[in-house]
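J.: the sequence and its predicted three-dimensional model are supplied below.
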Amino acid sequence: MALRNAVLAALLEGEASGYDLAKGFDASVANFWMATPQQLYRELDRMTAAGLLAARLVEQERRPNKRLYSLTAAGRDALRAFTVEPSKPTAIRDELLVKVSALDSGDAAAVRAAIAERAEWATAKLARYERLRARLLDGRTEDDFLADAGRVGPYLTLLRGISFEQENLRWAELALKVIDGRTRAHV
């Protein structure tokens, strides 16, 4: 999937600056797509040049001027075309899993520390996702939200991010338990 499609999907929420999109990526689509601010700004320029986005300059008094981006008809068409393309299954490419695979011939303490760090990261992401979920629900039940919300796609992807981080934590706890058990058995 191209960054372009993630940007198009993010702009379904409405007009946004590059800064707002970068913050929004961190809060909303980080559970399924990562991009640095530099990548995002380069892509915004390319998409504007390709006619997928419209950009307008907003002058500000005490701050630098900013550009606001919005979808064009061509951008909506490109996003619609993307949604009908067949999706390929995701392959896991995770450096940590390579380290875990080499655990028996490497430094077990370093691998254990890397797993513990991943668990801390997953815990923090899960807390952010749960705060976002509470904001989206805004006191409604999930069933009410899903029945009445104007857009449910962001919520459904958020649920996937939550389950992904929950599984990361479950796996990390198991891996740490196994490593700790084997370390005690070999001492």
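T.: Cool, the structure landed.
J.: rest of the way, CA atoms for contacts and neighbours
T.: Noted.
J.: and the gap between the most centrally placed residue in the chain and D144?
T.: Nearest to the geometric centre of the chain sits A30, at 1.4 Å (Cα atoms, centre = their mean). Separation of A30 from D144 (Cα to Cα, to the nearest Å): 25 Å.
J.: before we move on, what about R93?
T.: Applying Cα to Cα, the value for R93 to D144 is 37 Å.
J.: which of those two has more neighbours?
T.: Neighbours per residue, other Cα atoms under 10 Å: of R93 and D144, the larger number sits with D144, 11 against 8.
J.: any idea which helix or strand comes after the host helix or strand of that one?
T.: Element membership for D144, per DSSP states H and E: helix 142-148. Using DSSP H and E, the helix or strand that follows helix 142-148 in sequence is helix 153-185.
J.: okay, now the one to match up with it:
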Amino acid sequence: MALRNALLAALIDRESSGYDLAKEFRGSVANFWTTTPQQLYRELEKMESDGLLSARIVKQSKRPDKRLFSVTDAGRAALREFTRRDPKPTAIRDELLIQVEALAHADIPSLRSSIRARIESCTHRLESYQRTLAEILGDRTDDEFLATGSRLGPYLTLHRGIAFERDNIAWGRLALGVLARRYPEAAEH
């Protein structure tokens, strides 16, 4: 049910369409919860039928009508109840780390390539999170935002995502350095 709670949290302050939620998930929420658009739309429908969300139709002249979802009182109560529970500990499931664990039997050039690709994707996500954080801050400093801002949850989760991606990039660079020193004969040209 974590997707359900992530959607309630994303909708708690404002109504949104499924399309806009999918974009928001890619831009910010993805740093702590991933989903496909199909899963998202299915869950929105279930949540509406369960009374956690309400939807209204907005007519559009040049596009199909869109549905805007908002959290109901029952949805607010469910989210409040969710925040009272102790969350499950985080578990890493990462195929690249399995490949690194099997280093003694790995194809070193391929592994280097995978690590470089990871660094590149983490760099793109880091830049995206930093842009989103800059949008939240606007022209305020962090201290000004913390004193007056209303989106503290996204501020905090973006900082976690930024730290996570920075750590992934640092680890990738460390791993490439170790591989270069330990396996110089397998260096890519």
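T.: Sure thing, it's come through. Treat the numbers as computed from the prediction; the structure is a model and nothing was measured.
J.: any idea what the TM-score comes out to?
T.: In this superposition the chains share a TM-score of 0.96, using TM-score structural alignment, normalised by the length of structure 1; 187 aligned residues with a Cα RMSD of 1.3 Å.
J.: hey, where'd the helices end up in structure 2?
T.: With DSSP state H as the criterion, structure 2 has helices at 2-11, 18-27, 37-49, 73-84, 95-101, 108-137, 142-148, 152-182.
J.: what angle do the fourth one and helix 37-49 make?
T.: Compare the direction of helix 73-84 of structure 2 with that of helix 37-49 by axes from the mean of the first three to the mean of the last three Cα atoms, to 10 degrees and you get 120 degrees.
J.: how big is the offset of helix 73-84 of structure 2 relative to structure 1?
T.: Compared with structure 1 after fitting, helix 73-84 of structure 2 has a mean deviation of 0.4 Å; criterion: mean Cα distance after the TM-score superposition for structure 1.
J.: residues in contact with that helix: which ones?
T.: Here helix 73-84 of structure 2 makes contact (Cα atoms under 8 Å, 6 or more residues apart in numbering) with N5, L8, A9, I12, G51, L52, L53.
J.: ok, now the second one?
T.: Here helix 18-27 of structure 2 makes contact (Cα under 8 Å, 6+ apart) with 10, 33-37, 40-41, 44, 67-69, 128-129, 132.
J.: repeat that with 6 Å
T.: Helix 18-27 of structure 2 has contacts (Cα atoms under 6 Å, 6 or more residues apart in numbering) with P37.
J.: what number of residues lie near the closest residue in space to W33 of structure 1 that isn't next to it in sequence?
T.: Spatial nearest neighbour of W33 of structure 1, chain neighbours left out: A6 (7.3 Å); criterion: Cα to Cα, 6 or more residues apart in numbering. Using other Cα under 10 Å, A6 of structure 1 is surrounded by 18 other residues.
J.: what's A6 of structure 1 aligned with over in structure 2?
T.: Using TM-score structural alignment, the partner of A6 of structure 1 in structure 2 is A6.
J.: if I look at that match, how far off is F32 of structure 2?
T.: 9 Å.
J.: excluding covalently adjacent residues, which one is nearest to I162 of structure 2?
T.: Spatial nearest neighbour of I162 of structure 2, excluding adjacent residues (Cα to Cα, 6+ apart): L126 at 5.6 Å.
J.: go on, D65 of structure 2?
T.: K59 (4.7 Å).
J.: what of E173 of structure 1?
T.: Counting by Cα to Cα, 6+ apart, the residue nearest E173 of structure 1 is A119, at 7.8 Å.
J.: hmm, A55 of structure 1 is touching L68, no?
T.: Yes. At 5.4 Å, A55 of structure 1 counts as touching L68 under the criterion of Cα atoms under 6 Å.
J.: overlap in contacts, these two.
T.: Shared contacts of A55 of structure 1 and L68, defined by Cα under 6 Å, 6+ apart, are absent.
J.: list the buried ones in stretch 171-189 of structure 2?
T.: By neighbour count on 16 or more other Cα atoms under 10 Å, the buried set for stretch 171-189 of structure 2 is G172, A175, L176, L179, A180.
J.: what of stretch 123-138 of structure 1?
T.: T123, K125, L126, R128, Y129, E130, L132, R133, L137.
J.: which one of those sits closest to H186 of structure 1?
T.: Within the buried residues of stretch 123-138 of structure 1, distances to H186 of structure 1 taken as Cα to Cα reach their minimum at T123, with 30.1 Å.
J.: now that closest one: how far from D148 of structure 1?
T.: Distance from T123 of structure 1 to D148 of structure 1, by Cα to Cα: 30 Å.
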